[in-house]
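Participant: Just the structure for this:
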Amino acid sequence: MGVDENVLIVEDNRDIARGLGLRIRKRGGTSTWKANGTDAWEEIVRQTPSLIILDLGLPDMDGLSLLDRIRSEIEEPVPVIILTAQGTLAARQSAVERGANFFLEKPYEPDDLDQAIQSCRGI
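Facilitator: Alright, predicted model coming up:
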């Protein structure tokens, strides 16, 4: 991850978001945190991030609804990593069908997240 890469973290849990932000900074990137889908969408429209880490259980909307909007309204391809406690097979399939690049369950292994981020760099 380079210094010009900005990751948007869409996560309602402040502690998880802080941990993700720290991990991204250690990789040389920057991050912006939004705790709900509405604020995240406003940020995406304002400045499209190089990567989005998206929780499915947001307080104001389902993360899949935000993913649908990203895929239908944002022209440049933005990689999306789903990071959620909703680790059912149905949730995984739905996320992938809607255009998620990776699906990770909470609690996640940091190495798995690093690998997903690294894989998204070429997208």
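Participant: Please make it C-alpha for all contacts and neighbour counts, starting now.
Facilitator: Noted.
Participant: Run through the residues that contact Arg69.
Facilitator: Contact analysis of Arg69 by CA atoms under 8 Å, 6 or more residues apart in numbering lists nothing.
Participant: got the buried residues for stretch 83-98?
Facilitator: 83-84, 86, 92, 95-96, 98 (16 or more other CA atoms under 10 Å).
Participant: Show the subsequent helix or strand relative to the longest helix seen in the chain.
Facilitator: Ranked by number of residues, the top helix in the chain under DSSP state H is helix 14-26. Per DSSP states H and E, the first helix or strand lying C-terminal to helix 14-26 is strand 30-34.
Participant: count of residues packed around the residue nearest to Gly63 when sequence neighbours are not counted?
Facilitator: The shortest distance from Gly63 to any non-neighbouring residue, by CA to CA, 6 or more residues apart in numbering, is to Leu56 (3.9 Å). Other residues near Leu56 number 24, with proximity taken as other CA atoms under 10 Å.
Participant: quick one more, to check against the first:
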Amino acid sequence: MNILLVEDDPDDVELLLEALHDNNIEFMMESIKEGDKVLSYLELCKNLPDIIILDLNLPKMHGREVLISLKGSRFSVIPVVILTTSSSREDIDFCLKSGADTFISKPSTVEGFNKTVMTIAAIASQTEKHLR
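Facilitator: Just a heads-up that it's a prediction; the model follows:
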């Protein structure tokens, strides 16, 4: 699984990496810390990600804006999982209506991160089958 993680908190990056390893998920992951860099990264990358994991609270460009930009671009077929500290109904509704595949509030436990990576892997594999 080829993952693009858009996340500015190094602790959350580390927790996600650990959960992926702990669950024996084969992956490659690139990480971007600023929202305004996502589209330019995708334009230049040789292997598009199977899935984008997107935080909402990002420097330079909010995750909501990144999501709208992604879904309005030629990269709109790449599934997007929102993984954020927010659990507000407004954020959830906005993201799902704007094309996110799912919305996950960041878990606070190792077990929660394990469940999160299994959800991410399931979404990525469903999409991979549809694109073949």
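Participant: what about the counterpart of Glu14 of the second structure in the first structure, distance to Leu51 of the first structure?
Facilitator: Glu14 of the second structure maps onto Arg18 in the first structure when the alignment is built from TM-score structural alignment. Here the distance between Arg18 of the first structure and Leu51 of the first structure works out to 16 Å (CA to CA, to the nearest Å).
Participant: Tell me which of those two has more neighbours.
Facilitator: Each of Arg18 of the first structure and Leu51 has its neighbours counted (other CA under 10 Å); Leu51 has more, 21 against 15.
Participant: what do we get in the second structure for that one?
Facilitator: Counting by TM-score structural alignment, Leu51 of the first structure lines up with Ile51 in the second structure.
Participant: Give me the distance between that match and Leu42 of the second structure.
Facilitator: Applying CA to CA to Ile51 of the second structure and Leu42 of the second structure gives a distance of 12 Å.
Participant: The second structure: strands as residue ranges?
Facilitator: Under the criterion DSSP state E, the second structure contains strands at 2-6, 28-32, 51-54, 80-84, 102-105.
Participant: quick one: the second one to the first structure mean distance?
Facilitator: In other words, strand 28-32 of the second structure. For strand 28-32 of the second structure, the mean deviation from the first structure after alignment is 0.5 Å (mean CA distance after the TM-score superposition for the first structure).
Participant: so that strand versus strand 2-6, what angle?
Facilitator: Interaxial angle, strand 28-32 of the second structure versus strand 2-6 (axes from the mean of the first three to the mean of the last three CA atoms, to 10 degrees): 20 degrees.
Participant: Output the residue interval of the first structure matched by strand 28-32 of the second structure.
Facilitator: Mapping strand 28-32 of the second structure onto the first structure (TM-score structural alignment) gives residues 30-34.
Participant: now the matching stretch, how far from the centre of its chain.
Facilitator: Computed by CA atoms, centre = their mean, to the nearest Å, the chain-centroid distance of stretch 30-34 of the first structure equals 10 Å.
Participant: Equivalent analysis for stretch 67-81 of the first structure, please.
Facilitator: Distance, centroid of stretch 67-81 of the first structure to centroid of chain: 11 Å (CA atoms, centre = their mean).
Participant: Name the residues of that stretch that are buried.
Facilitator: 67, 70-71, 78-81.
Participant: quick one, what contacts the most centrally placed residue in the second structure?
Facilitator: When CA atoms, centre = their mean is applied to the second structure, the residue found nearest the centroid is Ile53 (0.6 Å). When contacts are counted by CA under 8 Å, 6+ apart, Ile53 of the second structure touches 3-6, 80-83.
Participant: ok, those residues vs His62 of the second structure, which is closest?
Facilitator: Closest approach between the contacts of Ile53 of the second structure and His62 of the second structure, by CA to CA: Val6, at 10.8 Å.
Participant: Burial check on the closest one, number of neighbours?
Facilitator: Other residues near Val6 of the second structure come to 26 when the count uses other CA under 10 Å.
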